[in-house]
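[1] can you look at this prediction? I've put the sequence above it.
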Amino acid sequence: MIRSLLRRLWHLPAQQCRSQVEPGWVTMRDGIRLSTSHVWPIDYQGDAPTILIRTPYGAEGAWSSSRLAARLIAESGYHVVVQNVRGRYGSEGVFQPFANETEDGVDTLDWLERQNWHQGKVGLFGGSYLAYAEWCMLAQASERIDAVVSAISSRSLYHVFYRGGVFALQNAFEWGLTVGREQSIPEREVDLERGLKHWPLIEGDRVALREVPWLREWIEHNRKDEYWEAIEPSLPTSLPPTLLIAGWYDFFLPTQLDDFHSLQEIAENNQSPAPELIIGPWSHGLPAHPKWWRQELNGFILRESIQHLNRTFRESKSDIPAVPVRYFSAGDEHWHQSPTWPPAEIQLRSLYLTARSGKGSLSWESEKETLDSTLGFTHDPKRPHTTLGGALFGSKAGVKDQSRVNKSNEHHLVYDSKPLQTELALVGSIQLNVFFSSDAQDADIYAHLLDVSPDGRIENISEGTQRLRWRNIADSVATPNFLAPGQTEEVQVVFAPTARTILAGHKLRLEIAGSNFPSYDRNPGSKEEPGLATDDQLLKSEHLIHHGVNADSKLTLSIRPNHRV
């Protein structure tokens, strides 16, 4: 009944057969047994490849999302194996996030190939952690895998936990605490707010719930050292037909796009099918705005996945995408297609930061200020700047009205453009280059790009952040490059990519601050390690943004050229 309803609601392909669940165990090379269910396609007439799903979130119960997806896929004519990863929901062993998925995944493939019902073809399906587990198998056994669907995930975890060298505090704490040891912990049992505010940060887990080893490891390893290298799967040597599904307000987006470009290169070198990419109006699991409710993510992923599997295994000619890349653009509210990402026709154009009468503005080149000027703001770790929405978990994420945030003007700068005369289509990368000085030895620059409508609503488009002790340094280098107080230098801040059409009459706004708490951890304003600094080691600092002929601070946008200013 439930599956029939979801099949209609999500516009899934018609049911081909019934399904039946057979629980069991798979033994790993070290003797640990993992709880594994085989979902059979009952009475299906035809070849039935096997789809493998490995999850830390529970594969049992009628309401398990993995079990539900497994049955819907099986009823499209596939064998589906759904497995609880090590230490989770009945599987033996100890759960250590990301540590055992390569060996356990390969051992499961070995077991699968020995089953008399297996017909030789294997596909991988999953999102988030489930998709990370796919990357681990793909790295070691790509020649044994025939199709991949990887949603809202990536292989490079360091750059998910650290953006511009700044710790993604709220996401790390929320997932690290609630994932639990053997099963997920309800959010109501975790005092997340208290843990996020605690100094030193590394003890915030104990304040919120209890000591969590992996959360402390993420804080301690703030550079891309051997810890992160050990859990970053290598790129596959060959590429089966692969579909990547991403969201504009998902924290995996930047690294997932990096993965897409790497897979494109592998496909070209091996003359394999080009990977497909879909970027939609989603955060991590939900539509990023209530008006996009029709773009419900779980149903979209399942529908596109079954179609991808049918194209791969059954040479289905229906719903074949015309080009490899499809992306949703907010503002014009349309899906677009492109042979590449970013689209080849994209042009780069800069808005220059200027200051007039003590107020910041954004100006196209013809309006650039010719006189040098500065605007200043304060960073106080005890009174940090904050925003709403963005690349977070749950309903907190996505597009939010920033006019509802109570902000202190002294803690951030605002730069507004003039109202646009015509639509402006932003599609692709965004980068801020600012000339910056401070009285501190370390600082963070947080930059927020916003869409200001004539009715006063202010919606977040994208954001970027950079910890300046790590500016112009490779991620693997652990020796910081501290600021020289009072010295001006150019700093680069990279934003998450976007696709949004700014309507005529709207303004672009850039906000610059020294923090975005609790999304990111707070800089103590000193040489102290942010994760280890105590309350008495926090320093208030004063920052300056420089503009003019000798300080060409600018925001570089990617613009679809059929939309002009």
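    Now that the structure is in, tell me what you want to look at. All figures in this text were calculated on a predicted structure; none of them were measured in a lab.
[2] going forward, measure contacts and count neighbours with C-alpha atoms only.
    OK.
[3] distance check, the nearest residue to Asn84 once chain neighbours are set aside against Glu134.
    Spatial nearest neighbour of Asn84, chain neighbours left out: Thr55 (5.2 Å); criterion: CA to CA, 6 or more residues apart in numbering. Per CA to CA, to the nearest Å, Thr55 is found 10 Å from Glu134.
[4] neighbour-wise, which of the two wins?
    For Thr55 versus Glu134, neighbours defined as other CA atoms under 10 Å are more numerous around Glu134 (30 against 23).
[5] and that one, what does it touch?
    Arg54, Gly105, Leu124, Phe125, Gly126, Val148, Ser150 (CA atoms under 8 Å, 6 or more residues apart in numbering).
[6] go on, Pro530?
    Leu201, Asp521, Arg522, Asn523, Pro524.
[7] so it: helix, strand or coil?
    Classification of Pro530 using DSSP: H, G, I helix; E, B strand; the rest coil returns coil.
[8] equivalent analysis for Gln170, please.
    helix.
[9] and it, what does it touch?
    Gln170 touches Leu196, Leu392, Pro518, Ser519, Tyr520, counting by CA under 8 Å, 6+ apart.
[10] of the residues you listed, closest to Ser19?
    Nearest to Ser19 among the contacts of Gln170: Leu392, at 35.6 Å, using CA to CA.
[11] tell me how far Tyr162 lies from Leu538.
    For Tyr162, the distance to Leu538 equals 21 Å [CA to CA].
[12] looking at the two, which one has more neighbours?
    Tyr162 (23 against 19).
[13] correct me, but that one touches Ala168?
    Yes. If you go by CA atoms under 8 Å, Tyr162 and Ala168 touch, sitting 5.7 Å apart.
[14] comparison target below:
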Amino acid sequence: MAEGWTAPEGRPARGARWMRATWRKVPKGPYRVGCEAGLVVPGADGAPLLTDHYFPRTAGESRAGAARPDGTRAPGEFPTLLVRSPYGRGAPWAPLYGILFAEHGFHVVVQSCRGTGGSGGAFHLWRNETADGRATVAWLRQQPWFDGTLGTIGASYLGYTQWALAADPPPELRAMVTQVGFNDPHAYFHAGGAVHLENALVSGIGMAHQHQGWRPFLRAALRLRRWLRGAHREPAPHTSGPAAELPWLAEALERPERTDPYWRDASPAVAAELPTVPTCLIAGWQDVFLDQNLAQYRRLRRAGCETTLLVGPWTHNAALQEGWPEVFATSLAWLRAHLCGDRAGLPPTRVRVHVGGDGPGDGGGWRDLAQWPPAAGAADRWYLGPGGRLGPRAPAAAAAPADTAPVGEFRHDPADPTPSLGGPVLSPGAGRRDNRSLEARADVLTFTGPVLAEPLEVLGPVAARLRVTADGADGAPAGRPFDVFARLCDVDARGRSVNVCDGLVRVIPRAGAADSTGTPTAVVAVVPMTAAAHRFAAGHRVRLQISGGAFPRYAPPTGHAGAGPVRVELHPGSALELPATAEPPTAGR
């Protein structure tokens, strides 16, 4: 939040120390912590980057880099962690990284990215992070306390600044820890073909206001909440509201095509193809960056890079709150192993995931796995049938024209868009929620499987493969893009329907695609629903939820305001794709 989380006498400020005291499940380190606040580090073009330096005090020390009472310091005693943030250097970064890791024996450098938190220059979503990161490392080399051993750590955009540095890693960089972080800006704003409106705007106001303190940030959040209520009536999301006030955000939202030159060099995914920096990836099943973390894990493994993956039951914010003891322990063990040579705390396998479930004794909890996903092969298909049925067997072949009737249809009205509920969003209300109120709407279809006689475990990627057609509510061909939102839910014996994973894809109708009678030809819409680690308990049911959007999480197609409703039909052959049954995990608890 606001600057001022460091005190002039060289100690972290009282607010940061108070926040550290609230984390009773996080073990306290052996060192007292000192701080040098407001250091000025020259960026790539000389722009001043404000920086705070936290350091462990040994007996007799009074300032950073001071020697021991006998005049010596053991070489390599305190490696350095670099944290680069566009959200200021105060809460939560000062206590999360500055204090906690310094008291465990690390120098921690927390820096505001250019154009944010008092640093000079203008902020851009990605263009400056590689060069400014390397300039900061050049500054570190000149510090008497820097021993040449460097690691990086951070969450969200703080993960992106790590990948930017690792795209051309300095020789000192020995380890990375990305916590619910991202590496692909285009995918964050536009994956699936739709603007990820709510998350994009929440990120924007965070970068613009979080460092100013909680009051300005709260006022901006309330303004955003009010604006979002009517955002479906706006002609385009970048032309008004919060996005119009942030030029970098408006630029990103108005360029949906990945091939647009604007996005060139935006994603440093190449860093995951260089097996040079051992990397710990920490993700959450309900986090907005889950897909990106799993994709980076696959790239790292293909490149032969030493890597580990931890996926917890968290939303984006919960990973740094109730999930923090687990996240901190995993991060600290990785950094000690690669910066200090102490590998005793590393997990026994490279993958550890939390398997969710709602049944008593459901067999969920933490699992140690040899790989992710734990098994490869053709997906198991559960087919959609008339009357909202869902089953693992394909319907019988059509024997008469009547059998080719749609298995379901819904009417999506842009003037009253289907609301979003829970799931991987940055705003309050994220995560797993009871979906019964949403499923009661006429514009939401549900297809539900039989009561399970035994538990069903889903470990891996989930998708819906749907055969769809669309036309205007008056029967005229729609002729315009429309969205299909799919969500996997776990239904318990009381009928409570809880979301597991979901996704959206924008469908572009093919011009002139119709049969001899003029009936539109069905389009196969594949809706990736990220991945899941979930155990459906015996007595529960599997449900697939289908609708025409999730607003304001996703912005409707441009031009839909005032365009009238669209009727979407689902045809036989549509199916839910679940990962093939996995082999037993190597260990469980």
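    Arrived safely. Just so it is clear, the model here is predicted, and its values are computed rather than measured.
[15] just to revisit the earlier point, adding neighbour count, secondary structure and distance to Ala230 of the first structure, write the contacts of Pro530 of the first structure out as a markdown table.
    Converted to a markdown table, the contacts of Pro530 of the first structure look like this (neighbours: other CA atoms under 10 Å; DSSP: H, G, I helix; E, B strand; the rest coil; distance: CA to CA, whole Å):
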| residue | neighbour count | secondary structure | distance to Ala230 of the first structure |
| --- | --- | --- | --- |
| Leu201 | 23 | helix | 24 |
| Asp521 | 22 | coil | 24 |
| Arg522 | 29 | coil | 27 |
| Asn523 | 29 | coil | 28 |
| Pro524 | 28 | coil | 30 |
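[16] all strands of the stretch 51-200 of the first structure, in order?
    79-84, 122-127, 147-151, 162-163, 166-167 (DSSP state E, counting those that start in this stretch).
[17] give me the residues contacting the fourth one.
    Counting by CA under 8 Å, 6+ apart, strand 162-163 of the first structure makes contact with Ala168, Asn222, Gly464, Thr465, Gln466, all of which sit outside it.
[18] by neighbours, which of those wins?
    Thr465 (27 neighbours).
[19] could you check how far it is from Ala151 of the first structure?
    Taking CA to CA, one finds Thr465 of the first structure at 25 Å from Ala151 of the first structure.
[20] again, but for Val160 of the first structure
    Separation of Val160 of the first structure from Ala151 of the first structure (CA to CA) stands at 15 Å.
[21] ok, these two, which is more surrounded?
    For Val160 of the first structure versus Ala151, neighbours defined as other CA under 10 Å are more numerous around Ala151 (30 against 20).
[22] for that one, list the residues it contacts.
    Ala151 of the first structure neighbours (CA under 8 Å, 6+ apart): Gly126, Gly127, Ser128, Ala131, Leu244, Ile245, Ala246, Ile301.
[23] try it again with 10 Å
    Listed by CA atoms under 10 Å, 6 or more residues apart in numbering, the contact set of Ala151 of the first structure reads 125-132, 243-247, 252, 256, 277-279, 284-285, 297-298, 301, 305.
[24] mind checking what secondary structure the counterpart of Pro414 of the second structure in the first structure has?
    Residue pairing (TM-score structural alignment): Pro414 of the second structure is matched to Pro381 of the first structure. Using three-state DSSP, the structure places Pro381 of the first structure in coil.
[25] didn't Pro381 of the first structure look like it was pressed against Glu542?
    No. With contact defined as CA atoms under 10 Å, Pro381 of the first structure does not reach Glu542; the gap is 11.9 Å.
[26] where does stretch 454-461 of the second structure end up in the first structure?
    So stretch 454-461 of the second structure sits over residues 422-429 in the first structure, by TM-score structural alignment.
[27] now do stretch 492-502 of the second structure
    So stretch 492-502 of the second structure sits over residues 453-463 in the first structure, by TM-score structural alignment.
[28] ok, and the closest non-adjacent residue to Pro480 of the first structure?
    That would be Arg469: by CA to CA, 6+ apart, it lies 5.1 Å from Pro480 of the first structure.
[29] tell me if I am right that that neighbour is in a helix.
    Yes. Membership of Arg469 of the first structure in a helix is supported by three-state DSSP.
[30] contact partners for it?
    Gly165, Gln441, Asp442, Ala443, Asp444, Thr479, Pro480, Asn481, Phe482, Leu483, Lys527.
[31] cutoff 7 Å now
    Arg469 of the first structure makes contact with Asp442, Pro480, Asn481, Phe482, Leu483, according to CA atoms under 7 Å, 6 or more residues apart in numbering.
[32] secondary structure class for the second one?
    When the structure is reduced to helix, strand and coil (three-state DSSP), Pro480 of the first structure reads as coil.
[33] do the same with Trp293 of the first structure
    Classified using three-state DSSP, Trp293 of the first structure is helix.
[34] how many other residues sit next to it?
    Residues within reach of Trp293 of the first structure, counting by other CA under 10 Å, total 13.
[35] check Asp444 of the first structure too.
    26.
[36] what's the answer for Ala532 of the second structure, then?
    27.
[37] go through stretch 446-459 of the first structure and flag the buried ones.
    Of the residues in stretch 446-459 of the first structure, Tyr446, Ala447, His448, Leu449, Leu450, Asp451, Val452, Ser453, Ile458, Glu459 count as buried by neighbour count, 16 or more other CA atoms under 10 Å.
[38] ah, wrong one, I meant stretch 285-304 of the second structure
    285-294, 296-301.
[39] select the longest helix from the second structure.
    Using DSSP state H to define each element, the second structure has its longest helix at helix 214-229.
[40] show me what contacts the most centrally placed residue in the second structure?
    In the second structure, the C-alpha nearest the mean C-alpha coordinate belongs to Phe289, at 1.8 Å (CA atoms, centre = their mean). Applying CA under 7 Å, 6+ apart to Phe289 of the second structure gives the contacts Val180, Gly181, Phe182.
[41] same check on Ile430 of the first structure?
    Counting by CA under 7 Å, 6+ apart, Ile430 of the first structure has contacts Val494, Phe495, Pro497, Thr556, Leu557, Ser558.
[42] the helices in the first structure, which residues?
    According to DSSP H, the helices that the first structure contains are 2-9, 65-74, 101-113, 129-141, 158-161, 169-178, 192-197, 204-208, 213-220, 226-230, 253-270, 297-314.
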